[in-house]
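> Here is a sequence with its predicted model. Questions after.
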Amino acid sequence: MAKHLGAKPRIGLLGTGPWAGRTHAPALAGHPGVEFSGVWGRRAEAAEELAAASGTRAYEDVDALFAASDAVAFALPPDVQAPLAVRAARAGCHVLLDKPVATTVAAAREVAEAAEEAGVASVVFCTLRFAETTARWIEERKAAGGWFLGEAHWLGSLYGAGSTSVYADSPWRREKGGLWDVGPHVLSVYLPVLGDVTAITAAAGPEDTHHLVLRHSSGASSTATLTLSAPPEAAEVTLSLHGAAGRAELPRWGGAVEAFGTAVDALLTVARTGEPHPCDARFGLRLTEILTEAERLAAQSAAAKA
């Protein structure tokens, strides 16, 4: 059974890596409407350090953190996140998930079903859906309608020559690449504006690069080139829509801390009203389904050419 939220809900954090330290923990510690109830991590010393820096306590037992929290936020690799999210939901905790929810359809479906069966609120933190400028742009483009084509380039240089990014040490990003790391961002814009994906074509490019061509339920089509291995000189993030309203380009967005704070507010609203959020665990499942099929088709295409 879902936990009832008091005047100041208790929210815990699972994860101690750079994403947790730079985004989740500052947002929770600085949020005036919640109590940051604690931190759990796979390395106890890292949990202690992050908790001390954030004015909360560390937990060695994740179930104890669930018991001490009304909701929990996740900053973990997707396939570590998924089973723990199921446990959290079954403990009655509302769940603020990171993208992708999981890298297998079965695991993502288990998260969505656990949240629904327990009656807990779920929100997936797709940054562009919660950052103020991009969230407003998405809603305005959705209301305008009449879109014919979408084009996106997300050329990250995480693994490009000379990169010093702290996120380059992430084993799951190294294994799954841009398709799974930045693909959810692009899809989180395309799906609400152009409709669900009804057909996929996918091909692999250099390094971890993937090229996608998507057909949407609105009749529009879209393309996406996704990588984490671009040369730094070629790095860019662009997404544009073309249609009856002309050309519209996704604007720049602000910091992730503010966007995560908005996601926290969204989770609390769902928990109090019972009205599902468009970016819930079921949406997270759909992202995993699309990315899994794209990965399969790209691998199939590469094998055929070998």
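Received it, and whenever you're ready, just let me know what you need.
> hey, let's count contacts and neighbours off CA atoms from now on
Noted.
> which residues touch residue 263?
Residues counted as contacts of residue 263 (C-alpha atoms under 8 Å, 6 or more residues apart in numbering) are 96, 123, 125, 130.
> how would you label the second one: helix, strand or coil?
With DSSP: H, G, I helix; E, B strand; the rest coil as the basis, residue 123 sits in strand.
> For the protein, just list every one of the strands.
In order along the chain, the chain carries the following strands (DSSP state E): 10-14, 35-40, 58-59, 71-74, 94-98, 122-125, 147-155, 197-204, 210-216, 221-227, 236-243, 246-249.
> residues in contact with the third one?
Same thing as strand 58-59. With contacts defined as C-alpha under 8 Å, 6+ apart, strand 58-59 is touched by 38-41, 44, 47-48, 51-52, 65.
> swap in the fourth one?
For strand 71-74, the surrounding residues in contact (C-alpha under 8 Å, 6+ apart) are 9-15, 24, 66, 81, 88, 93-98.
> Stretch 233-252: how far from the chain's middle?
Centre-to-centre, stretch 233-252 and its host chain are 21 Å apart (C-alpha atoms, centre = their mean, to the nearest Å).
> Okay, now it: how far is its last residue from its first?
Between the start and the finish of stretch 233-252 there is a gap of 19 Å, counting by C-alpha to C-alpha, to the nearest Å.
> what do you get for stretch 116-131?
Terminal residues of stretch 116-131 are spaced 26 Å apart (C-alpha to C-alpha).
> In that stretch, which residues are buried?
In terms of neighbour count (16 or more other C-alpha atoms under 10 Å), stretch 116-131 has its buried residues at 116, 118-131.
> which of these sit farthest apart?
Largest separation among these by C-alpha to C-alpha: 118 and 131, giving 28.7 Å.
> gap between the residue most central in space within the chain and residue 64?
The centroid of the chain falls nearest to residue 99 when counting by C-alpha atoms, centre = their mean (2.3 Å). Note on residue 99: its distance to residue 64, by C-alpha to C-alpha, is 25 Å.
> Below is structure B, check it against A:
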Amino acid sequence: MTSAATTLRVGLVGTGTWASKTHAAALRAHPGTDLVGVWGRRPEAAAEVAAAHGTRVFEDVDALFAACDAVAFAVPPDVQAPLAARAAAAGCHLLLDKPLATSVPAAREVVDAVRAAGVASVVFFTLRFATVTSDWLARQAAEGGWFTGRADWYGSLYIPGDTSELTASPWRVGRGALWDVGPHALSVLLPVLGDVTSVTAARGPADTVHLVLAHASGASATAALSLTTPAKAAGVDVELRGESGIVSMPTGGASVDAFGVAVDALLESVRTGRPHACNAAFALRVTEILAAAEARLASSGGEPGPGE
């Protein structure tokens, strides 16, 4: 295990805009990490990211794992999961993106590998690391007495003519809002209201999905998830109602800053050996809930998607 006084050697798996502008930028700037290299499925893209951030490109992913104490992932979930399991088996700590995977067996394979190797894991659920929202969630969890909650994630990615990386992402197009923004909704509801004991799901327009959740605390919650909302109707809103009244989650904070906090969390988990609340096991639970919702949708007449 890396000591508190040692800089963590971190490798990056991924070459997209998110990998470069958030992951690589934060890892290069963080005083506790040394970005030792980049690997990607497209070698030319990996070389560009490596050059932009003053590090080297690796042609073999296992060679990257061998050179690192930890690995950060910025690839689609079903590419991430098997590679993360390999990295853990190689003795690397894991800084993962959400969702961990889009199937329960793939997510469980990562958790099993982490436990077998005794490595640390942190999954970057953005709002759990952005200071404004994480502090608010901690206060509401401590307050307790919540009767119901609501998490609305109305995104507007598919605007005509938009050619952004997010819009063109095959896994987002294929899996839709349930798997892209569903993890965000669950990541803020679960720490306040408790684990989900049952989930009901219904389809709305395009890829929109509506969830009704029962929680272990006795509270209920709803979540509205969409990537295809009209631009003027888009927005994120989280509300809790309970004995203390009605409260709404504040917004704010840059992703690169929040990712730096996630790096801090991984370093702390490595140093102390204590699992972080947003570790691979928590991400597995999120995958289990989303998979259950997906099964409800399938049984009621087909999969949702961001198409017409």
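That came through, no problem. Quantities reported herein were computed from a predicted structural model and do not represent experimental measurements.
> Enumerate every residue touching residue 165 of the second structure.
Taking C-alpha under 8 Å, 6+ apart as the criterion, residue 165 of the second structure is in contact with 16-17.
> Now do the same for it: its match in the first structure.
Using TM-score structural alignment, the partner of residue 165 of the second structure in the first structure is residue 166.
> remind me, longest helix of the second structure?
Assignment by DSSP state H gives helix 280-299 as the longest helix of the second structure.
> List the buried residues in it.
Quick answer for helix 280-299 of the second structure (16+ other C-alpha under 10 Å): 280-294, 296-297.
> That one vs the first structure, average offset?
In the superposition against the first structure, helix 280-299 of the second structure averages 0.6 Å from its aligned positions (mean C-alpha distance after the TM-score superposition for the first structure).
> and that helix, how far from the chain's centre?
The chain centre lies 14 Å from the centre of helix 280-299 of the second structure; the measure is C-alpha atoms, centre = their mean.
> Which residues does that helix contact?
Helix 280-299 of the second structure has contacts (C-alpha under 8 Å, 6+ apart) with 98-104, 107-108, 110-111, 114, 121-123, 178-179, 182-183, 186-187, 196, 199-203, 211, 303-304.
> What of stretch 267-275 of the first structure?
5, 94-96, 120-123, 276-277.
> Now which residue in the first structure aligns to residue 19 of the second structure?
Match for residue 19 of the second structure (TM-score structural alignment): residue 20.
> Same check on residue 238 of the second structure?
In the first structure, residue 238 of the second structure lands on residue 239 (TM-score structural alignment).
> Is its match in contact with residue 226, as I believe?
No. Using C-alpha atoms under 8 Å, residue 239 of the first structure is not in contact with residue 226; the gap is 11.5 Å.
> okay, and the common contacts of those two?
Residues touching both residue 239 of the first structure and residue 226 by C-alpha under 8 Å, 6+ apart: residue 153.
> Between the two, which is the more surrounded one?
residue 226 (28 against 18; other C-alpha atoms under 10 Å).
> Let me see the contact set for the more buried one.
Neighbours of residue 226 of the first structure in contact, by C-alpha under 8 Å, 6+ apart: 153-156, 178-179, 182-183, 209-211.
> Now compare these and name the two farthest from each other.
156 and 211 (14.0 Å).
> Any buried residues in stretch 11-18 of the first structure, and which?
Here stretch 11-18 of the first structure shows 11-17 as buried, counting by 16+ other C-alpha under 10 Å.
> Repeat that for stretch 186-195 of the second structure.
Residues 186-195 are the ones in stretch 186-195 of the second structure that count as buried (16+ other C-alpha under 10 Å).
> Reformat those residues as TSV; add distance to residue 33 of the second structure.
Listed next are those as TSV, based on distance: C-alpha to C-alpha, whole Å:
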residue	distance to residue 33 of the second structure
186	29
187	26
188	28
189	31
190	30
191	28
192	32
193	34
194	33
195	33
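> Of the residues you listed, which is the nearest to residue 229 of the second structure?
Nearest member of those to residue 229 of the second structure, counting by C-alpha to C-alpha, is residue 186, at 19.7 Å.
> What separation do you get for the closest one and residue 63 of the second structure?
Distance, residue 186 of the second structure to residue 63 of the second structure, using C-alpha to C-alpha: 35 Å.
> Also residue 71 of the second structure?
In terms of C-alpha to C-alpha, residue 71 of the second structure sits 12 Å off from residue 63 of the second structure.
> Who has more neighbours out of the two?
residue 71 (28 against 11).
> And that one, how far from residue 19 of the second structure?
Computed with C-alpha to C-alpha, the distance linking residue 71 of the second structure and residue 19 of the second structure is 12 Å.
> Quickly list what's touching both of those two.
Common neighbours of residue 71 of the second structure and residue 19 (C-alpha under 8 Å, 6+ apart) are 12-13.
> Check the contact between residue 190 of the second structure and residue 196; I expect there is one.
Yes. Between residue 190 of the second structure and residue 196 there is a contact under C-alpha under 8 Å: 7.2 Å.
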